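Trainee: Kindly return the folded structure for what I paste below:
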Amino acid sequence: MSDSSSADKPPEKTNKPSFDSESFLASCSQKPGVYQMYDANGKHLYIGKAKHLKKRLASYFRPQTPGSKTEALVRKIMHIDVTVTGSETEALILENNLIKAERPPYNILLRDDKTYPYIFLSSAHEYPRLTFHRGNRRAKGEYFGPFPNRYAVRESLSLLQKMFKVRQCEDSFFKNRSRPCLQHQIGRCSAPCVDLIDKKDYADTVRKSTMFLQGHNDELTNEILKEMDSAATDLEFEIAAEKRDQISHLRVVQEKQYIDNGRGDIDIIAAATASGHACIQVLYVRHGRMLGSRSYYPNLGLIENQNDLLEAFISQAYIASGGGLGSVPSELISNVTPSGLDGLTAALSESSGKQIKILSNVRSGRARWLNMATETANQNLTARVNNRQQVRDRFEKLQQDLQLTDLPERIECFDISHSSGEQTVASCVVFTHEGAKKSDYRKFNIEGITGGDDYAAMRQAVER
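Mentor: Coordinates of the predicted model:
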């Protein structure tokens, strides 16, 4: 069900805004829905949702609007579209989809288009290998993950090398070996390339690696413990010592990474705000094991408190997008209660097709990890704010040294490189008051100049 209403009139030479809010509000619906605000050019300014549209929209046009950002927004409004929905849950899902599609400047925006890495176990080879993988999952085999970053993948692969010695080399390297490589010599590969392990034993190490990656560590530990006892009984002490080392590695992982005795999937989310900036720290727990964490620094837009910030973050990160690691966990734990908790929980459950819980009052292990996430968010935010202030101080010093009238807004730095006059390339790095702006970095292939002529290369790069 949808219903759109809007009102505007030609600009007048008065101090009043050109948008006629009184006429608009007089006919505005009192049902739940989504509203879209536009500027004079018909571009989106802000998209929001409300349980009671008329009350929510009226709050923007009160004599004392809450905050300078809201005042700036209201001055730019020329048109508002309203879409009535059947419930607050429908409004939240629609709002989330519209924000992602339109990316309005006054909404919180999560700029995170990175793909997440996996551990890949090949199945097309008689001696499968484990390897780092990022991108499309088209090759035959099993994918474990996703992981929050490449460091978490590398750490898991390194541990698997120590415990089970499954090969991680390329197939081309494997086929051309006539003697064991360095990985075997340092005890990190069983050297199936030169038949130092038979297929049955190698398949067993692959199975155990799979159990570890699937989070079945208790069963795996018990199985290896029985194998160690059996080897010791048969006086095979070298094998027993190897099993002992595997158990030791597994217990270290449990001590460092396990959040509790359960096997649940949990995301722990902590928000911190200061000086108009925000940091959201997310810890990822899968099968009861801590995989790692990730920091987000969203643009606050009109948001003025952590409750609204978490509502906006969770709706964008988890509704219809699969969550931070590709799937919505059954439990989210946050350091403050998100605004609109009931509607947010209902929307998450409907979007994911399973029951989702959002908690903020937790105990024991969960409380410890929540405190860790909160402290990390505060530390990261403090460091980011301080760094940006240092960058601004440098801009002001540059303005003073160069005796500039206005403070520089952007600095572009160019450099030329070539190999003995050939294959000339130019690079450009960009700095703003926010620091390095890597999205604007550029590299240019320089053509049509005399080899070694850096001046001509620089001119071509700047003109381009």
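Trainee: going forward, measure contacts between C-alpha atoms and count neighbours the same way
Mentor: Fine.
Trainee: need the helices for the stretch 201-350 of the chain, in chain order.
Mentor: Assigned by DSSP state H, counting those that start in this stretch, the stretch 201-350 of the chain shows helices spanning 217-233, 237-257, 306-318, 341-352.
Trainee: Tell me which residues of the last one come out buried.
Mentor: Residues of helix 341-352 classed as buried under the neighbour-count rule (16 or more other C-alpha atoms under 10 Å) are 343-352.
Trainee: wait, Ala271 sits on Cys279?
Mentor: Yes - using C-alpha atoms under 8 Å, Ala271 is in contact with Cys279, at 5.9 Å.
Trainee: what do those two both touch?
Mentor: Ala377 (C-alpha atoms under 8 Å, 6 or more residues apart in numbering).
Trainee: continuing past the helix or strand hosting Ile47, what's the next helix or strand?
Mentor: Using DSSP states H and E, Ile47 sits in strand 44-50. Counting by DSSP H and E, the element after strand 44-50 in chain order, helix or strand, is helix 53-58.
Trainee: So for that next one, what gets flagged as buried?
Mentor: Here helix 53-58 shows 53-54, 56-57 as buried, counting by 16+ other C-alpha under 10 Å.
Trainee: go on, stretch 377-391?
Mentor: Residues 377-378, 380-382, 384-385, 388, 391 are the ones in stretch 377-391 that count as buried (16+ other C-alpha under 10 Å).
Trainee: do stretch 169-184 as well
Mentor: Buried positions in stretch 169-184, judged by neighbour count with 16+ other C-alpha under 10 Å: 174, 180, 183-184.
Trainee: do the same with stretch 401-409
Mentor: Buried, per 16+ other C-alpha under 10 Å, within stretch 401-409: nothing.
Trainee: Could you pull up the residues touching Ile239?
Mentor: 228, 231.
Trainee: Distance of it relative to His249?
Mentor: Ile239 sits at a distance of 16 Å from His249 (criterion: C-alpha to C-alpha, to the nearest Å).
Trainee: Same check on Asp201?
Mentor: For Asp201 relative to His249 (C-alpha to C-alpha), the value is 20 Å.
Trainee: related to what we said a few turns ago, ok, the buried residues of stretch 169-184 vs Leu160, which is closest?
Mentor: Gln183 (12.7 Å; C-alpha to C-alpha).
Trainee: Following up with a second sequence; could you model it the same way so I can compare the two?
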Amino acid sequence: MAANEKIKEKISHLPHKPGIYKFFDENGIIYVGKAVDIRKRVSSYFNRSAQHNKKTLKLISQIQDIEFTIVDTEADAFLLENNLIKQYQPKYNILLKDGKTYPYICIVNERFPRIISTRNKINDGSRYFGPYASVTTMNVVLDLIRTLYPIRTCTYNLSPENVDAGKFKVCLEYHIGNCKGPCENLIDETTYNQNITQIRSILSGNLSVAKNYFKERMAAAAEEYQFEVAHQYKQKLDLLDDFQAKSTVVSNTLSNIDVFTITSNDKCSFINYLKVMNGSIILTQSLEVQKKLDETDEELLATVIVQLRHEFESTSREVITNIELQLPLDNVTVTYPQIGDKRKLLNLSLKNAMYLRKEREGRQEKNKDLSEQREIRVLETLKKDLRLTELPRQIECFDNSNFQGDNPVASMVCFKNGKPSKKDYRHFNIKTVVGPNDFESMYEIVTRRYKRLLEEKQPLPQLVIIDGGKGQLSFAVKALKDLDLWGKIAIVGIAKRLEEIFYPGDTLPLYIDKKSESLKLIQRLRNEAHRFAITFHRSKRDAGTLKTELTEVKGIGLSTAESLLAKFRSVKKLRELSQDELAQEIGQRKASILYNYFHNVA
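Mentor: Next up is the predicted model:
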């Protein structure tokens, strides 16, 4: 059954139910999609081809099989699609970088808990806060906590038995005031755990517990005329106020909200995510997403929201966005505020997304300008080195290839503005020359190339390079003269051995500095033309070998050999076929002959 018939058969049996579908090529999954109605969605790829862009048409052309999974709701399809994309990473799906692990702040589950940073979240009873998109942000929070509270950093097992037995001694951290010495019972467990409780509140985004505690202590110390102690608590309050001032967005009334904004150009989307707790931004993330199939902003943002909420373990029940979209997540409301504090928050997120877009587009434009400047510089150098009358914006290079006189072929590669223009590359089968005559072959291909350009009124190159010595160059010059192009196109030859540049009629070659950018460009052209010719020659030679071997099998004629060649391309693939598979192509009798030949069956 042909591939397209197989696909049509598959589609006819797809269900009208919500779920996900997977497209396969010969190597595996290439796309995962979700749908409210699987059959309608999959059918649309094949029934509306005129409406698809080039990327989608390329995807469709590679589909060889389809699988599907039915789910209960559209929300389930959304989540399953996200999980499968992360698992298989299909080349036509939007892929966010998922290999990165973000850090957490961890309150370790132990007596006299430590506060540490970690990228490994273990189910050991410890309390984890995060993950943090920025290590810098996490370290600011850690520094604040360690400044406010004397928390131990040692890894001793401070069990009551060990401490009472006097196994440990206080270290430098105790003497400089960073630890209260729980290892020697210099601080009781209740007091220590009061500090841990306040730290939990700060890490959860609630600073009021710690602030009230410090205010009470400051007032009590002042009443007892302990002004140095009161000042210490005042400094801690100032630290919390400063931290909150830098973190507060618009209003303390905003709590547990996810904010997502998107802005796009033709190739990429730029997305910003803000996580807000108790009026403070506790997480911010901006990312650039490459479009794979010209997805809409709604499709892209919905995909990113699901993945980022999963990565950062968000439990927010409200998502604020700058575009309307359907987000089929249970107990999650999507809003598009127009005024008020939430609108200010949305504008802040959008400003971050726009900044990322401006920065990336500016960088791309700068790189493009630098690349263009370098290309012009190289072409100017080439013009000077070869004494050309105009800038060689279009350069074409010719090369011949044959193997012991068999299958003579040639190639022409074209560089425009110093870069390969592969759509202008050409292969040539030598038609008028018999035997290994590189000179006549060069005359033929140069004639054919520029005769056609003249007939089609296509632009001519400013420079032609012949891969070969004086002989091939002279025949290329003869071709230009016969076409009345002599003097209108600059032409040189390059000899492989010493990288000598020959001009028509000059007996002595030109040697360009080996480090020169212009010589490197000529070498790139020569090497590319050689590679292109060799590849074509090898495929043609292999095709000839296959035909010869097959036609030597008694009972296999030329037409049968050509038919098998057109479909399977190599003897190796034919050898791997079973007799029944061969019979489907050439009939039972010939299949038996060929199978016995390949496997030496008497």
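Trainee: just curious, which of the buried residues of stretch 169-184 of structure 1 is nearest to Asn97 of structure 1?
Mentor: Nearest to Asn97 of structure 1 among those, counting by C-alpha to C-alpha, is Phe174 at 47.3 Å.
Trainee: so the closest one is in which element?
Mentor: helix 171-175.
Trainee: can you check Ser411 of structure 2 too?
Mentor: Counting by DSSP H and E, Ser411 of structure 2 is found in strand 406-416.
Trainee: Residues contacting the helix or strand containing Phe78 of structure 2, please?
Mentor: Assigned by DSSP H and E, Phe78 of structure 2 belongs to helix 74-88. By C-alpha under 8 Å, 6+ apart, the residues outside helix 74-88 of structure 2 that reach it are 18-20, 29, 32-36, 71, 93, 95, 98, 303, 306-307, 327-330.
Trainee: Recalculate using a threshold of 10 Å.
Mentor: 17-22, 28-37, 69-71, 89-99, 302-304, 306-307, 310, 327-330 (C-alpha atoms under 10 Å, 6 or more residues apart in numbering).
Trainee: next one: the helix holding Phe174 of structure 1 to chain centre, how far?
Mentor: Distance of helix 171-175 of structure 1 from its chain centroid, counting by C-alpha atoms, centre = their mean, to the nearest Å, is 35 Å.
Trainee: Stretch 143-150 of structure 2 now?
Mentor: Worked out by C-alpha atoms, centre = their mean, stretch 143-150 of structure 2 lies 40 Å from the chain centre.
Trainee: so which helix or strand takes in the equivalent of Leu110 of structure 1 over in structure 2?
Mentor: The equivalent of Leu110 of structure 1 in structure 2 is Leu96 (alignment by TM-score structural alignment). In this structure, Leu96 of structure 2 sits in neither a helix nor a strand according to DSSP H and E.
Trainee: Distance check, the nearest residue to Leu96 of structure 2 once chain neighbours are set aside against Asp297 of structure 2.
Mentor: Residue nearest to Leu96 of structure 2 in three dimensions, not counting chain neighbours: Val289, with 7.2 Å by C-alpha to C-alpha, 6 or more residues apart in numbering. Val289 of structure 2 sits 11 Å away from Asp297 of structure 2, going by C-alpha to C-alpha.
Trainee: Show me the helices in the stretch 401-550 of structure 2, by range?
Mentor: 438-455, 470-482, 517-551.
Trainee: start and end residues in structure 1 for the shortest one, please.
Mentor: So the one you mean is helix 470-482 of structure 2. Helix 470-482 of structure 2 maps onto no residues of structure 1, going by TM-score structural alignment.
Trainee: just checking, what packs against that helix?
Mentor: Counting contacts by 3 or more C-alpha pairs under 10 Å, 6 or more residues apart in numbering; DSSP states H and E, helix 470-482 of structure 2 is packed against strand 394-403, helix 438-455, strand 463-467, strand 490-495, strand 500-502.
Trainee: Only the buried residues of that helix, if you could.
Mentor: The neighbour-count check on helix 470-482 of structure 2 (16+ other C-alpha under 10 Å) flags 470, 472-480 as buried.
Trainee: now, the most widely separated pair of the residues you listed?
Mentor: By the measure C-alpha to C-alpha, Lys470 and Leu480 form the most distant pair in the buried residues of helix 470-482 of structure 2, at 15.3 Å.
Trainee: wait, Ala457 of structure 1 sits on Asp415?
Mentor: Yes - counting by C-alpha atoms under 10 Å, Ala457 of structure 1 does reach Asp415; the two are 9.4 Å apart.
Trainee: need the contact list for Lys351 of structure 2.
Mentor: 261, 263, 272, 345, 357.
Trainee: before we move on, the earlier item: can you list the helices of the stretch 201-350 of structure 1 in a markdown table and add distance to Gly145 of structure 1?
Mentor: Formatted as a markdown table, the helices of the stretch 201-350 of structure 1 follow (distance: least, C-alpha to C-alpha, whole Å):
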| stretch | distance to Gly145 of structure 1 |
| --- | --- |
| helix 217-233 | 16 |
| helix 237-257 | 15 |
| helix 306-318 | 17 |
| helix 341-352 | 18 |
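Trainee: Which one of the ones you listed lies nearest to Leu402 of structure 1?
Mentor: helix 306-318 (40.5 Å).
Trainee: What is the closest one packed up against?
Mentor: Using 3+ C-alpha pairs under 10 Å, 6+ apart, helix 306-318 of structure 1 sits against helix 88-102, strand 266-274, strand 277-286, strand 331-334, helix 341-352.
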